[in-house]
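Student: build me a model:
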Amino acid sequence: MSQEQPNNPLHGIKLATILEELFLEYGWEELGEILNINCFKNNPTYKSSLKFLRKTPWARAKVEKLYLEMIN
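Tutor: Reported below is the predicted structural model:
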């Protein structure tokens, strides 16, 4: 039996999906400027950015916050 998370707007959305949608909306350069995270500034790729964001909670929180602002 799965537990639902009605108060979590990110429930069920993969980090890869969030990153892809942000990239399509802003591009790497603008993401680097908005969030000030080096993984978007220095030779960014999906793979390297996902790897960094999965290991770095503060950076992931910034990305998730920007995503929520974008969809609202």
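
Student: please count neighbours and contacts with C-alpha atoms only from this point.
Tutor: OK.

Student: run through the helices of the protein in chain order.
Tutor: With DSSP state H applied, the chain shows helices at 15-35, 46-55, 57-71, listed in chain order.

Student: check what contacts stretch 32-43 and list those residues.
Tutor: W28, E29, L31, S48, S49, F52, A59, K62, V63 (Cα atoms under 8 Å, 6 or more residues apart in numbering).

Student: one more, for comparison:
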Amino acid sequence: MNDEINYTNNPLHGLGLQELLTQIVDHYGFEILYAYLNINCFKTNPSIESSVKFLKKTEWAREKVEIFYLYKFKNLPRVSSEQFELPPRKRIIPEGQTPREPAELSMEDAERVREKQAQKAAEHGKTKRYGNGKPDRF
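Tutor: Coordinates of the predicted model:
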């Protein structure tokens, strides 16, 4: 019971995946979702039903969509490092934080975000360690 009280301030509390997806698709559309999240169910013959089916089976993708819902659609401030480690549905939103208007998103912004992510991944991958304990340079 105590756990239930803690999560009632989370906008995901009591919200089904189909309703969540319907809200963000109605606002942003599948093209923006694919551009920001890079999940194929939003690109190839997208529909609410097929996306829900995929997201129910795929935890990483569902969490990615839930994070998008909280921090882009509900436009909540980023969470503390302790809350960041928790899945989106188990995060506790502090009392003073309330959802705001959805963030303005564009295809151009999505492209910049993807470029930054690719750059970070490339920088991170330059000094990977392998079984011999020595970093390999690419």
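
Student: mind checking which of the contacts of stretch 32-43 of structure 1 are buried?
Tutor: Buried by 16 or more other Cα atoms under 10 Å: W28, L31, S49, A59, V63, out of those.

Student: what would the contacts of stretch 32-43 of structure 1 look like in JSON lines with distance to T17 of structure 1?
Tutor: Formatted as JSON lines, the contacts of stretch 32-43 of structure 1 follow (distance: Cα to Cα, whole Å):
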{"residue": "W28", "distance to T17 of structure 1": "15"}
{"residue": "E29", "distance to T17 of structure 1": "19"}
{"residue": "L31", "distance to T17 of structure 1": "15"}
{"residue": "S48", "distance to T17 of structure 1": "15"}
{"residue": "S49", "distance to T17 of structure 1": "12"}
{"residue": "F52", "distance to T17 of structure 1": "15"}
{"residue": "A59", "distance to T17 of structure 1": "16"}
{"residue": "K62", "distance to T17 of structure 1": "15"}
{"residue": "V63", "distance to T17 of structure 1": "12"}
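
Student: between the residues you listed, which is nearest P9 of structure 1?
Tutor: For the contacts of stretch 32-43 of structure 1, the minimum distance to P9 of structure 1 (Cα to Cα) is 13.9 Å, reached by V63.

Student: mind listing what that closest one touches?
Tutor: V63 of structure 1 neighbours (Cα under 8 Å, 6+ apart): I18, L19, L35.
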